[in-house]
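1. Coordinates for the following, if possible.
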Amino acid sequence: MTRCLAFVLSLACWLAAGPSHAQSAPADDAARARAVVEDLMRIPGPDGVQETWRQRINGLDHWISMRGQDRANPAILFVHGGPATPTIPSLWQFQRPLEEYFTMVNYDQRGAGKTWREDHSDAIADTVRIQTYVEDLVAIAEHVRARLGKRKLVLMAHSWGTIPAMHAAQARPDLFHAYVGIGQVINVRENERISIEYGLAEATRRGDADAVREIQALLPYPGTTPLTRERIVAARKWPQQYGGMAAYRDATNLWFYGAARLSPDYDAEDRAALNAGSLFTLERVLDEFVEVDFSGVREFPIPVVMFMGRHDYTTPSQPTADWLDAVQAPFKRGVWFERSAHMAPWEEPGKTLVSLLEVVRPLVRE
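-> This is a model prediction of the structure:
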């Protein structure tokens, strides 16, 4: 993978600077590539906002990014997945068009990325619980609302981030115009069951005997055996290999996992923190995570919109569609992304923008 990434970086710089640059050192190539991305992402207009700052939130310094072409636009607070997979180092891949119509706010959560670097002491480790992430999110929403002079924000979350976001929307509906879930978690155990069933069916269809044997060795899954990190990784191996993370792609997904190498917002130490933060958080929150179940929530206090990848077998979309059919809310809408799996904003950025404008923007009442 390292050799492939070096090739991609060299190719990106060759295309940007011309063939004469192709012989430059790899480090220079990476720096030049980041400079190209940085210039592309620059917001020069007088009404725009482009800020990244450290803010004390709920006893911990969090890193926050705010970007948009016009401060007067509605603001979206985006809660990243993982745990500890920040969006800031990959937002350059999909977010720029959204910034023309919304002020986009991202933050590195407790134990993730730049925030992990600020503090990953034992004291912080003891606070890595779902309720703490909910409290962090509410405090950040209040801080961003005051900073922008907004009455409310749109709350949007991806994957793991949908868990604290759902709780925050229920606890503090006064802060949010609407909730947008992407790769929504409804019931973790049901997700795991659907995912491995897809993996086995697809392996059988393809005649992949090795995959069939590996999957059958894990059954019954999730069953009554505790869901450890090792079991989850093993169970998701083949569903993701068959496109359950990004549609029609295998599990390598170099385009996403290598995004931080081109991000102007992340330096080498920040990039190193990505894996460290993942290990730091997952082992501490896993027991709570596997018991998450929103299927009993039958009333939701604010408008709710779900962006659902048709091919998502990481957090399968059918439980989300079923929940949406049953829930009572001031407004509800499901949007199917037919060419996406789990990574809809990255896989279908155009549809993400159009859906936000057509479905979510009318829900904003300033």
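
2. From now on I want contacts and neighbour counts done on CA atoms only, so please keep to that.
-> Noted.

3. Ends of stretch 263-270, what's the gap?
-> 10 Å (Cα to Cα, to the nearest Å).

4. Stretch 48-64 now?
-> 16 Å.

5. Pull the distance from it to the chain's centre.
-> 18 Å (Cα atoms, centre = their mean, to the nearest Å).

6. Point out the other helices and strands that the helix ranked longest in the chain packs with.
-> Secondary structure of the chain per DSSP state H: the longest helix is helix 268-289. With contacts taken as 3 or more Cα pairs under 8 Å, 6 or more residues apart in numbering; DSSP states H and E, helix 268-289 sits against helix 113-118, helix 122-125, helix 130-148.

7. again, only this time at 7 Å
-> Under the contact criterion of 3 or more Cα pairs under 7 Å, 6 or more residues apart in numbering; DSSP states H and E, helix 268-289 touches helix 113-118.

8. The closest residue to residue 366 other than its chain neighbours sits in which helix or strand?
-> In this structure, residue 366 finds its nearest non-sequential neighbour in residue 151, 6.5 Å apart by Cα to Cα, 6 or more residues apart in numbering. Assessed by DSSP states H and E, residue 151 sits outside every helix and strand.

9. Distance check, residue 151 against residue 300.
-> 20 Å.

10. Compare those two (neighbour count), which wins?
-> residue 300 (19 against 14; other Cα atoms under 10 Å).

11. Hmm, the residue nearest to residue 366 is touching residue 145, no?
-> Yes - under the criterion of Cα atoms under 7 Å, residue 151 makes contact with residue 145 at 6.5 Å.

12. And for residue 152, the neighbour number?
-> Residue 152: 24 surrounding residues under other Cα under 10 Å.

13. what's near enough to touch it?
-> For residue 152, the contacting residues are 145, 175, 176, 177, by Cα atoms under 7 Å, 6 or more residues apart in numbering.

14. Assign the nearest residue to residue 115 once chain neighbours are set aside to helix, strand or coil.
-> Nearest residue to residue 115, sequence neighbours excluded (Cα to Cα, 6+ apart): residue 62, at 5.1 Å. Recorded secondary structure, residue 62: strand (DSSP: H, G, I helix; E, B strand; the rest coil).

15. What is the burial count for residue 62?
-> 26.

16. Under a three-state scheme, what state does residue 157 occupy?
-> At residue 157 the chain is in strand, as set by three-state DSSP.

17. distance of the nearest residue to residue 338 once chain neighbours are set aside from residue 103?
-> Spatial nearest neighbour of residue 338, excluding adjacent residues (Cα to Cα, 6+ apart): residue 310 at 5.1 Å. Using Cα to Cα, residue 310 is found at 28 Å from residue 103.

18. quick one: which of those two has more around it?
-> Ranked by neighbour count (other Cα under 10 Å), residue 310 and residue 103 place residue 103 first, with 24 against 20.

19. Check what contacts the one helix or strand residue 322 maps to and list those residues.
-> In this structure, residue 322 sits in helix 318-326 according to DSSP H and E. Outside helix 318-326, the residues that touch it by Cα under 7 Å, 6+ apart are 184, 186, 295, 298, 334.

20. Quick one: neighbours of the fourth one, just the number.
-> If you count neighbours by other Cα under 10 Å, residue 298 ends up with 13.

21. The structure of the following sequence is requested for comparison with the preceding one:
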Amino acid sequence: MSKLKTWLRLGAVGVAAVSIAVVGGAAATRGFLQHQTAERLRIDAKDGIQEAGFVKLPSGEQWVVVRGENVDNPVLLVVHGGGVPTSLFAEDFKSWEKDFTVVHWDRRDHGKSLARAGGKIDPNQGVDSFVTDGIALAEHLKGRLHKPRIALLGWSWGSRVSLTMAQKRPDLFSVYVGTGQAVDNDARDRHVYDHMLAVAKTGKHPELLAKLTAFGPPPYDPPSRWKEIDALEPVYLKTEGPKKTEGQIYRQALAMPDWSLKDLITHKDAGRIIRRQRSLAVYKANQFWKAAPLGQDFVLPMVIIQGEYDHPDFVRPWFDGLRAPGKELVILPNTGHAAIQMQSVRFGQALHDHVLPLARAWEYGRPADTPTAPPVVKPVE
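-> Modelled structure (predicted):
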């Protein structure tokens, strides 16, 4: 019996040793990959800027990353979409740093900001609260980077926040840029449903027709049921061009410096945390947000960069109704809702061509030769 106990003890020690070796090896590998990413992200330019840290905003301390090759360039504040804090994938946006000082902001319910708050979300925090945080951050950036105005980019869910920021405080911004632009969730859901139904009725996808007919058209109660329909679109239709696999995204996230495993786990779990800790009333208020109450008059240039597969025909009527000193709708071929990340170099070229000149011209306010009446601008196809 004593020999058996000895062997059991030795076996337990062996298992523990192997476990420690595996964990230690994984940690060492991750550390090496993080070092490699840090080297690729390093900015050596004499007039460059590379900063990251927490900034105290009205709803709490929030993670902000500032990167650029020349501090004299215009500042571009990125308001990320739901579930994708762009700071975690800063390497994707490196090509933008030649033209802009790019600012990545983890909103209070995402990324390192959520981890900093212990994974807890204020159930009453909605769009207006994020707008307040965003305006405070813009004011902070103006002072920190010595800029009278900054460019503002909103992606998907973040475009609700950024568009409201642009309307409330146009004095802070040189140009508004939207991608995956939110306009009216209910109307867009019906638009996508009708689009899928039309494709299904061609006879190419009888199984899709059966599923859509069984569901019926939106709106649904609860609204979250829409996700079951939304999940059908990429199965039967083009919704993105070339894109990364989930494995590539996870590997990229694991190799990101400044992000602990706790940060990453909190980020991965953010969707569940939001659903659990936020009340249904707040969820509905966010879900049913519409651009119309903001009005059609904006006193700064408006640029919408939309993926070809991201239903630009839905955004166009809202865009056509805008009255602004300059506006442009840019369509990126062969890409979709995630064009900003999945086709980041091409997206950066669109920023260079269509946004950078406006950001420079409007950095100190309306240029003297800017017409007061909005020009008729044809979309770039």
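
22. Overlay them and tell me the TM-score.
-> After superposition, the two chains reach a TM-score (TM-score structural alignment, normalised by the length of structure 1) of 0.83; 333 aligned residues with a Cα RMSD of 2.5 Å.

23. Which stretch of structure 2 lines up against the helix holding residue 322 of structure 1?
-> The aligned range for helix 318-326 of structure 1 in structure 2 is 313-321, by TM-score structural alignment.

24. quick one: that stretch to structure 1 mean distance?
-> When structure 1 is superposed, stretch 313-321 of structure 2 averages 1.6 Å from its matched positions, counting by mean Cα distance after the TM-score superposition for structure 1.

25. Enumerate the positions of that stretch that are buried.
-> Of the residues in stretch 313-321 of structure 2, 314, 315, 319 count as buried by neighbour count, 16 or more other Cα atoms under 10 Å.

26. Next: stretch 165-175 of structure 1.
-> So for stretch 165-175 of structure 1, counting by 16+ other Cα under 10 Å, buried means 165, 166, 167, 168, 169, 173, 175.

27. What lies in contact with it?
-> With contact meaning Cα under 7 Å, 6+ apart, stretch 165-175 of structure 1 is reached by 134, 138, 152, 153, 157, 300, 301, 302.

28. Just say helix, strand or coil for the equivalent of the last one over in structure 2.
-> This points to residue 302 of structure 1. Aligned by TM-score structural alignment, residue 302 of structure 1 pairs with residue 300 of structure 2. Put simply, residue 300 of structure 2 is coil when judged by three-state DSSP.

29. Could you count how many residues lie near residue 300 of structure 2?
-> Residue 300 of structure 2 has 23 neighbours, counted by other Cα under 10 Å.

30. Go ahead and confirm it touches residue 323.
-> No - look at residue 300 of structure 2 against residue 323 with Cα under 7 Å: they stay out of range, at 9.6 Å.

31. so where in structure 1 does stretch 160-170 of structure 2 end up aligned?
-> So stretch 160-170 of structure 2 is aligned with residues 163-173, judged by TM-score structural alignment.

32. So residue 127 of structure 1 versus residue 60 of structure 1, what's the distance?
-> Look at residue 127 of structure 1 and residue 60 of structure 1: by Cα to Cα, they are 10 Å apart.

33. quick one, which of these two is more surrounded?
-> residue 60 (19 against 16).

34. for that one, what are its contacts?
-> Contacts for residue 60 of structure 1 (Cα under 7 Å, 6+ apart) come out as none.

35. Trace it over to structure 2, please.
-> For residue 60 of structure 1, the residue aligned by TM-score structural alignment is residue 60.

36. Give me the aligned partner of residue 219 of structure 1 over in structure 2.
-> Under TM-score structural alignment, residue 219 of structure 1 pairs with residue 216 in structure 2.

37. before we move on, what about residue 101 of structure 1?
-> By TM-score structural alignment, residue 101 of structure 1 lines up with residue 99.

38. ok so, going back, the match of residue 60 of structure 1 and residue 160 of structure 2: what is the separation?
-> From residue 60 of structure 2 over to residue 160 of structure 2 (counting by Cα to Cα), the distance is 20 Å.

39. again with residue 142 of structure 2
-> Residue 142 of structure 2 sits at a distance of 22 Å from residue 160 of structure 2 (criterion: Cα to Cα).

40. Between those two, which is the more surrounded one?
-> residue 160 (26 against 16).

41. what residues are up against the more buried one?
-> Applying Cα under 7 Å, 6+ apart to residue 160 of structure 2 gives the contacts residue 182.

42. Using the three-state scheme, assign it.
-> helix.

43. thought residue 51 of structure 1 was touching residue 64?
-> No - taking Cα under 7 Å as the definition, residue 51 of structure 1 is not a contact partner of residue 64, at 8.1 Å.

44. And those two? Which one has more around it.
-> residue 64 (20 against 11).

45. Excluding residues flanking it in the chain, which one is nearest the more buried one?
-> Residue 64 of structure 1 sits nearest to residue 107 (Cα to Cα, 6+ apart), 4.2 Å away.

46. Please report the number of neighbouring residues for the one you found.
-> Number of residues near residue 107 of structure 1 (other Cα under 10 Å) recorded here: 26.

47. Three-state assignment for it, please.
-> Using three-state DSSP, the structure places residue 107 of structure 1 in strand.

48. so what's it up against?
-> 63, 64, 65.

49. can I get those residues in TSV with distance to residue 253 of structure 1?
-> Shown next, in TSV, are those (distance: Cα to Cα, whole Å):
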residue	distance to residue 253 of structure 1
63	26
64	26
65	25
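
50. mapped onto structure 2, which of those residues hold?
-> Of the contacts of residue 107 of structure 1, the ones still in contact in structure 2 (both residues aligned by TM-score structural alignment, their matches' Cα atoms under 7 Å) are 63, 64, 65.

51. about what we covered before: now the match of residue 60 of structure 1: how far from residue 358 of structure 2?
-> 32 Å.

52. try residue 111 of structure 2
-> With Cα to Cα as the criterion, residue 111 of structure 2 and residue 358 of structure 2 are 31 Å apart.

53. More neighbours: which of the two?
-> Ranked by neighbour count (other Cα under 10 Å), residue 111 of structure 2 and residue 358 place residue 111 first, with 29 against 23.

54. ok, and the closest non-adjacent residue to that one?
-> Nearest residue to residue 111 of structure 2, sequence neighbours excluded (Cα to Cα, 6+ apart): residue 267, at 4.8 Å.

55. any idea what that neighbour aligns with in structure 1?
-> Residue 267 of structure 2 maps onto residue 274 in structure 1, by TM-score structural alignment.

56. What of residue 241 of structure 2?
-> Under TM-score structural alignment, residue 241 of structure 2 pairs with residue 247 in structure 1.

57. Its match is in what secondary structure piece?
-> Per DSSP H and E, there is no helix or strand for residue 247 of structure 1.

58. didn't it look like it was pressed against residue 340?
-> Yes - here residue 247 of structure 1 reaches residue 340: they are 5.2 Å apart, a contact under Cα under 7 Å.

59. Many thanks, have a good one.
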